[in-house]
Structures are given as structure tokens and as C-alpha cells.
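[1] Can you look at this prediction? I've put the sequence above it.
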Amino acid sequence: MTIQLQYCNITVNDPEESLGFYRDALGLEVTNDVKSGDDRWVTLGSASQPGVEIVLSAPHAGRSQADGDAMQELLAKGSLPMLVFRADDLDGTFDKLRESGAEVLQEPITQPWGPRDCAFRDPSGNTVRISQS
């Protein structure tokens, strides 16, 4: 039996606003854009690394009011799990994200446990780390 991760869901305040970070600055490509009433799910992936894709959606998209409210509260606190990407050019990726206006949390450094990485906040406040591959 073979099993692989297909999607990772990212809760954002506004999928459209988040495209400036994930598509335009990080360089991911939109592979699907689904609307249902006021809800929207935008799937992004990388042509150079097919496989796992991310899905951007707002806190209430496809959730009950109570669950959406809970997700919104966690998002506002910056308490949702971080997302970690791998890049072959950390400095170039860092510069492109910084130039996009993304909030820098950490400039590229070599961590004591080994990897060289940097960190940003996406427009919704999610922590996004980029690691050198």
C-alpha cells in the first residue's frame, strides 16, 4: 500500500489577499479555484515539485458558525500551526518575499540544529518558514 499527503489546508482571512503572498511572492501556481456561495477554496502547487498542494480558505468556509469562529480566533492570535517550505535558493526567496512587503520574522540564519532558514508572516498572520534544501 502506498500513501502520500495530497493537500494541506491553510486558514487565511481572505484567499484573494493571500494569493499575493503564496502565488506572487512564493511562486506557487493556482491549480484549482472553487467557489460555493460566499466560500472559496484556492489550491496552489508547484510545477517543479508536483505532489503536495496547499488549499487556502477562510475560517468559516465549509465549517459551522461555532467552528469558524474558533478558527478565526486562533488565526487572529497567530496560534495556527506554521507552514514550512523548502527552497533551493533561500536568499533569493527571502529577498523576493521581503520585497513583496511580507512581514519578516527572521532573516536567513543557520540554526543550531542544522538547517539554514528564515521566517515570515503571511497576510493573515500565519508563520511561514523557508528552509534551504
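    Cool, got the structure.
[2] For the rest of this, base every contact and every neighbour count on C-alpha atoms.
    Noted.
[3] buried ones in the host helix or strand of L75?
    Per DSSP states H and E: L75 is located in helix 65-77. For helix 65-77, the buried set under the neighbour-count rule, 16 or more other CA atoms under 10 Å, comprises 68, 71-72, 75.
[4] and the comparison structure, right after this:
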Amino acid sequence: MFNAITISSIFVLDQDEALAFYVDKLGLEVRTDQDLGFMRWLTVGVPGQPDRELLLERPGAPAHDDSTAEQVRELVTKGAGGGWIGLATDDVHKTYEELTAKGVEFTEPPTERPYGIDCGLRDPFGNAIRINQPK
């Protein structure tokens, strides 16, 4: 039936700030940045992995009316927006050091787990990000 998940989304409060974080700090690349009139369609992805994109979506039309968009913005501001991203790396310690040098603040340093080594951070809007080096 299905053969892939191609696009996932998270809510961000400022797409330009999100773009700076995900591209300039995390090293993702812009896939699409298009003004659709009713919204800005802004996606990023891991270089070399063209089949998966992350939509950096602002709460609002067309998905939300004004009242709902405000409630979503409040949840995102509290870190309760429900966004969660998992990124894989071959060397989590090196990635941790490189991102720390770029000013990325981590919520958890690299930690040994049964499935590998991972660490945690949040984007500027409170969305959780896990970076994993699988076993």
C-alpha cells in the first residue's frame, strides 16, 4: 500500500528563525520555500536524503482558524506543541561537539542506551529533537 513517509511537519512560531536554526545550525538543507498565498510552504531535509522532508509550519490558515492558531502558538511556546524529530548520525559525540560550538543548547548530553547513543535538544520553539547513533 504505502512505501514511504515523505513529509512530516512541526509547528514553529517564526519560519525565518526556524530556517536559520535548522539550516545554519543543524545543517539541514532547504527543499522548498514557496509563498502559496495562504501560507508559506517551507521544507527542509537531510542532505543526500531527498525522499523525506520536514515542513516548518506556522500555526494558522489553512489548518487553523485564528482562535485555534493562538492556542497552538501558546502550546508551542510552552514546549507542548507535540513536535518531535529524530535525527541519525554516525558519530553522536562529534555531532554534539560541532553543534555545541555553533551555540546549540542541549537538554541531554550523549548517553549510552540499549539501542545506541543519543542526546537531546529543543529547537527555538520547544520542539524536541533526539540525535541518535544507532548500534
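    Sure thing, it's come through. Fair warning: this is a prediction, and the values are worked out from it, not measured in the lab.
[5] re earlier: matching residues in structure 2 for the very next helix or strand once past the helix holding L75 of structure 1?
    Using DSSP H and E, the next helix or strand after helix 65-77 of structure 1 towards the C-terminus is strand 83-87. Aligned by TM-score structural alignment, strand 83-87 of structure 1 falls on residues 85-89 of structure 2.
[6] Buried residues, the matching stretch. List them.
    Within stretch 85-89 of structure 2, the residues scored as buried using 16+ other CA under 10 Å are I85.
[7] How about residues contacting that stretch?
    95, 127-134 (CA atoms under 8 Å, 6 or more residues apart in numbering).
[8] again, but for stretch 24-44 of structure 1
    Applying CA under 8 Å, 6+ apart, the external contacts of stretch 24-44 of structure 1 come out as 15, 22-23, 45-47, 53-58, 60-62, 93, 96-97, 100.
[9] hmm, back to that, most surrounded residue in the contacts of stretch 85-89 of structure 2?
    For those, the largest number of neighbours (other CA atoms under 10 Å) sits with N132, at 25 neighbours.
[10] Then it would be within a helix, right?
    No. N132 of structure 2 is assigned strand when assessed by DSSP: H, G, I helix; E, B strand; the rest coil, not a helix.
[11] ok, the alignment partner in structure 1 of it - contacts?
    Aligning on TM-score structural alignment places N132 of structure 2 opposite S131 in structure 1. By CA under 8 Å, 6+ apart, the contact list for S131 of structure 1 reads 84-87, 90, 115-118.
[12] ok, now M82 of structure 1?
    126-129.
[13] now for the residues you listed, which pair is the farthest apart?
    N126 and R129 (9.8 Å; CA to CA).
[14] And the helices in structure 1?
    Shown for structure 1, the helices assigned by DSSP state H span residues 15-19, 65-77, 90-99.
[15] out of these, nearest to Q6 of structure 1?
    helix 15-19 (19.4 Å).
[16] That closest one packs against which elements?
    If you count contacts as 3 or more CA pairs under 8 Å, 6 or more residues apart in numbering; DSSP states H and E, helix 15-19 of structure 1 packs onto strand 39-45, strand 53-57.
[17] who touches that helix?
    By CA under 8 Å, 6+ apart, helix 15-19 of structure 1 touches 12, 40-42, 56-58, 122-124.
[18] same thing but 7 Å
    42, 56-58, 123 (CA atoms under 7 Å, 6 or more residues apart in numbering).
[19] Can you give me the distance of the residue nearest the centre of structure 2 to G116 of structure 2?
    What sits nearest the mean C-alpha location of structure 2, by CA atoms, centre = their mean, is I85, with 5.5 Å. With the distance defined as CA to CA, to the nearest Å, I85 of structure 2 ends up 17 Å from G116 of structure 2.
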